[in-house]
Every structure is written in C-alpha cells, then in structure tokens.
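J.: Build me a structure from this.
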Amino acid sequence: MPEKEKLRIDKYLWAIRQFKTRTLASDACKAGRVKLDGNNIKPSHEVRLGEVYQVSKGPDRKVIRVVGLLENRVDAKTAVGFYEDITPVEETHAFKTMFHAPMLKRDRGTGRPTKRDRREIDDLKDDLLENKNESPL
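T.: Model (predicted):
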C-alpha cells in the first residue's frame, strides 16, 4: 500500500474505516468529536505517526494511535494494520453492557395495561433502578 508523508485527519479516519464517508469524518472534526491531546482539531490537521486521537461516534468512544499513514480506503483487515486501538477496557465494557440492560415487555395482543398492571410495572421499574444504583462495596 502506498504511504504518504502528509495526510489530512479526515481522509485518514475515512481510509482506516472509522467513518463511512470522508464528509462524515470532516463533520466529526468540525463538531469537536475528534481530539488530539484533549484539544479539538480541524479536518485539515496533518496526521503524524505515533499521535493519539480520541474519536467519538455517538455513545462509542475510541482512542487510536497512528501506526501507518494510509491515503486510500482499503478493506477492514488491511486498515487495522494502520492504527492501534488503545481504548481503555472500562470504556468498551461500559458501552457493551449498556445494551444488556433488562427490558420490560408485554405479551403481544394483551391490550393496554390496566391501572393495577401499570402500578405493578412502575413498582418493578423502581425496584430495578434502586438495585442498579446500589454499590456492591
């Protein structure tokens, strides 16, 4: 793969498949969702080897270190070789457990809950929230 000496951050993030389009990568930089040493950077920022960037996409936050410069977009297996994901385990674990929260569902076709059902649902939700906020220590 050809490597380049000067490369814009928006093009680099697009090439390593952090964003689907270069426009999305550029917009993320403009919105302050791409940071270098805690500071917002512009889409025209030059990428250098060894720099560490914090990239936020919705609830997903990644910390990546530049290992190689990549000018054109390549397949995902190849792109992984041009950056190192150094996201702390706590952040990745917190993101994944967010989707494993218990969901309350009613059987389809049972109709609207009665006043009594509604009170039971509210009590159950309150119990779940109280147990969640309690610290195991």
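J.: switch to C-alpha atoms for all contacts and neighbour counts from now on
T.: OK.
J.: Find the nearest non-adjacent residue to R33, please.
T.: S56 (5.1 Å; CA to CA, 6 or more residues apart in numbering).
J.: In contact with the one you found: list those residues for me.
T.: Contact analysis of S56 by CA atoms under 8 Å, 6 or more residues apart in numbering lists R33, V34, K62.
J.: secondary structure class for it?
T.: strand (DSSP: H, G, I helix; E, B strand; the rest coil).
J.: one more to put side by side:
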Amino acid sequence: MDEPMRIDKWLWASRLSKTRALAAEAVKAGRVQVNGVAAKPSKDVKPGDRLELRTGPVRVSVVIRGTAPRRGPASEAQRLYEETPESAEARIRHAEERRLARQEGGEGGRPTKRDRRRLEQVKGVRRREG
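T.: So this is what the prediction gives:
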C-alpha cells in the first residue's frame, strides 16, 4: 500500500520504534524530521519522503518506500524504507566504537563480588563481621 499514513504509526509498523507510544513520544520530543522539518505525531508520510530519526547518539536517515496497514514481520518492515548509505555507515561505525569501548573496559558496569572485595582491600576498607 502506498497511501499516506501517520508518522507515529509508520515508525511502529516499520519497526524503527518498539511501540507506537514511544514513536509518538519521539516525534513530540523533536527527534523525528520529515523532509528536514520537525514533525507532529499526526503528520502523514508517504513514499518518497525522507525521514531522520535520532535515537540517542545515533541518527538514522531513511527514504520511505511504502506504507503498511498493520505491523508485520521484520522482513516486511524492512521493505517499507531504504536507509541512506551515510546513515548505515555511521550506525555501523558507532556500533563498532561501542564494541571496542566495551572490550577496553570502558562500559564495565557493576563490579562482581570478587572485584568489589579487591577494591575494598586496596582502599583499606574493613568489612563488618555479621
């Protein structure tokens, strides 16, 4: 189908957003632009429109290829848009940087019990006996 569709519904159907509520929230927050202009959730999009979506540090730029009356499988959803080469390259580069940062210990997260005990030993913290 190639008839106009609400942007929040399209983002959800194309699986660029997990829920329609999150899609509407992203649009209201100004993280979605249609043809270079900030959109409202009720904005209709149609094939040929250029959409830019910011999710955290990643910007996704796509060209809308079609609309769908309902949310279908991911394989169908991928046919609704075409990601621009610059956007795909930036997304892949960001994923690689995150992977490397994780390997280097940049995003270690919560320390394990063993790590915590070593930290306490280095800091000279005495644990209470209970």
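J.: hmm, back to that, in structure 2, what sits opposite the residue nearest to R33 of structure 1 in the alignment?
T.: Matched by TM-score structural alignment, S56 of structure 1 corresponds to R54 in structure 2.
J.: okay, which residue is most central for structure 2?
T.: Centroid-nearest residue in structure 2, with CA atoms, centre = their mean: T55, separated by 4.2 Å.
J.: Wait, I7 of structure 2 touches V45, no?
T.: Yes. Using CA atoms under 8 Å, I7 of structure 2 is in contact with V45, at 5.9 Å.
J.: about what we covered before: reformat the contacts of S56 of structure 1 as JSON lines; add secondary structure and distance to R17 of structure 1.
T.: Converted to JSON lines, the contacts of S56 of structure 1 look like this (DSSP: H, G, I helix; E, B strand; the rest coil; distance: CA to CA, whole Å):
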{"residue": "R33", "secondary structure": "coil", "distance to R17 of structure 1": "16"}
{"residue": "V34", "secondary structure": "strand", "distance to R17 of structure 1": "14"}
{"residue": "K62", "secondary structure": "strand", "distance to R17 of structure 1": "13"}
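J.: Top of those residues by number of neighbours, please.
T.: Ranked by neighbour count (other CA atoms under 10 Å), these have V34 at the top, with 28 neighbours.
J.: What residue in structure 2 is paired with that one?
T.: Checking with TM-score structural alignment, V34 of structure 1 has V32 as its match.
J.: How about its match: what's its closest non-neighbour residue?
T.: L53 (4.6 Å).
J.: ok, that neighbour - contacts?
T.: For L53 of structure 2, the contact set (CA under 8 Å, 6+ apart) comprises R31, V32, Q33, R59, V60, S61.
J.: Assign a three-state SS to R98 of structure 2, would you?
T.: R98 of structure 2 - assigned by three-state DSSP - is helix.
J.: Please tell me how far it sits from G105 of structure 2.
T.: For R98 of structure 2, the distance to G105 of structure 2 (CA to CA, to the nearest Å) stands at 11 Å.
J.: In structure 2, what residue spans correspond to strands?
T.: 5-6, 32-34, 37-38, 44-45, 50-55, 58-64, 81-83 (DSSP state E).
J.: Great, nothing more from me.
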